[in-house]
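> Here is a sequence with its predicted model. Questions after.
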Amino acid sequence: MLSSTLLTNHDHWDGPGPWWPLIPLFWFAFIVVAFVLLGRFGRRRWHRGSYSGEARLAERFAAGEIDETEYRTRLAVLRENGK
C-alpha cells in the first residue's frame, strides 16, 4: 500500500532542470551555421557563374566564331559590368 501511494503521489518531475536554456541556444547556433554555410557556398557558386561568361567567350574565340577584336571588345564589356 505504501509503495503504490509513493508511486502515484510522486511523478519524479522536478521541472526542466538547469540545462533548459541550452536547447534554444543549440537551435539558434544551428540556424546561424546553416545561414553562414549557405551564404558561403552560394557566393562561391555565384562567383563561379560570373566567370562563365568569360569562359564562353574564350570558347567562341577558340572555335573561330569571333575574331580577336570582337573578343577583346566583349571581354572588356564583361569585365566592366562585372559579369
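Sure, I can see it. Residues are numbered from 1 along each chain as shown.
> drop to CA atoms for contacts and neighbour counts, all remaining ones
Noted.
> so how far is Ile31 from the residue nearest in space to the middle of the chain?
Ranked by distance to the mean C-alpha position of the chain (C-alpha atoms, centre = their mean), the top residue is Leu38 at 0.2 Å. Distance, Leu38 to Ile31, by C-alpha to C-alpha, to the nearest Å: 10 Å.
> let's bring in a second model and compare:
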Amino acid sequence: MMRDQDEQLDGVFTTVGNLRRQADDMGRELEEQVEMLGAVDTLADRVGSRLQTGLQKLGYVVRQNEDRYSGCCVALLITVLTVLLVLLLIL
C-alpha cells in the first residue's frame, strides 16, 4: 500500500516536472515572440511615419500643381476668347 502511494507520487512528481519543463519552454518561446513583435512594431511605425510624410509631400505637390495648372488654363481660355472676339469683330 505504501509502495503504491510512493509509485503514484513518483508518477505525479514526474508529470509535474514534465509540465514545468513545458511551461519553461513556452515562456522562453513567448519571450522570443515578444522581442520579434517589438521589432516588427518598431519597423511598422517607421514605415508608417515615412508613408505619412510621403503622402503629405504628395498632397503638397498636387495642391501646387492644381493651382498652377488652373491659372494656366484660365489664362489660356481668356486668350482664346480674346482672339475669337477679335476675329469675330474683324470678320
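All right, it came through fine. This structure is a prediction, so every number in the text was calculated from the model and none was measured.
> ok, back up a step: per the alignment, the residue nearest to the centre of the first structure corresponds to what in the second structure?
In the second structure, the residue matched to Leu38 of the first structure (TM-score structural alignment) is Asp45.
> can you tell me the helix or strand for that match?
Taking DSSP states H and E as the definition, Asp45 of the second structure sits inside helix 2-90.
> Which other helices and strands does that helix contact?
Packing partners of helix 2-90 of the second structure (3 or more C-alpha pairs under 8 Å, 6 or more residues apart in numbering; DSSP states H and E): none among the helices and strands.
> quick one: it to chain centroid distance?
From the chain centre to the centre of helix 2-90 of the second structure is a distance of 0 Å (C-alpha atoms, centre = their mean, to the nearest Å).
> ok, now stretch 5-12 of the first structure?
Mean C-alpha position of stretch 5-12 of the first structure versus that of the full chain (C-alpha atoms, centre = their mean) differs by 50 Å.
> Give me the residues contacting that stretch.
By C-alpha atoms under 8 Å, 6 or more residues apart in numbering, no surrounding residue is in contact with stretch 5-12 of the first structure.
> same check, this time on stretch 24-33 of the first structure
For stretch 24-33 of the first structure, using C-alpha under 8 Å, 6+ apart, there are no contacting residues.
> how far apart are that stretch and its match in the second structure?
Once fitted to the second structure, stretch 24-33 of the first structure is off its aligned match by 0.9 Å on average (mean C-alpha distance after the TM-score superposition for the first structure).
> Same check on stretch 39-47 of the first structure?
Mean for stretch 39-47 of the first structure is 1.6 Å (mean C-alpha distance after the TM-score superposition for the first structure).
> Give me the buried positions along that stretch.
Buried residues in stretch 39-47 of the first structure, counted by 16 or more other C-alpha atoms under 10 Å: none are found.
> Alright, that wraps it up for me.
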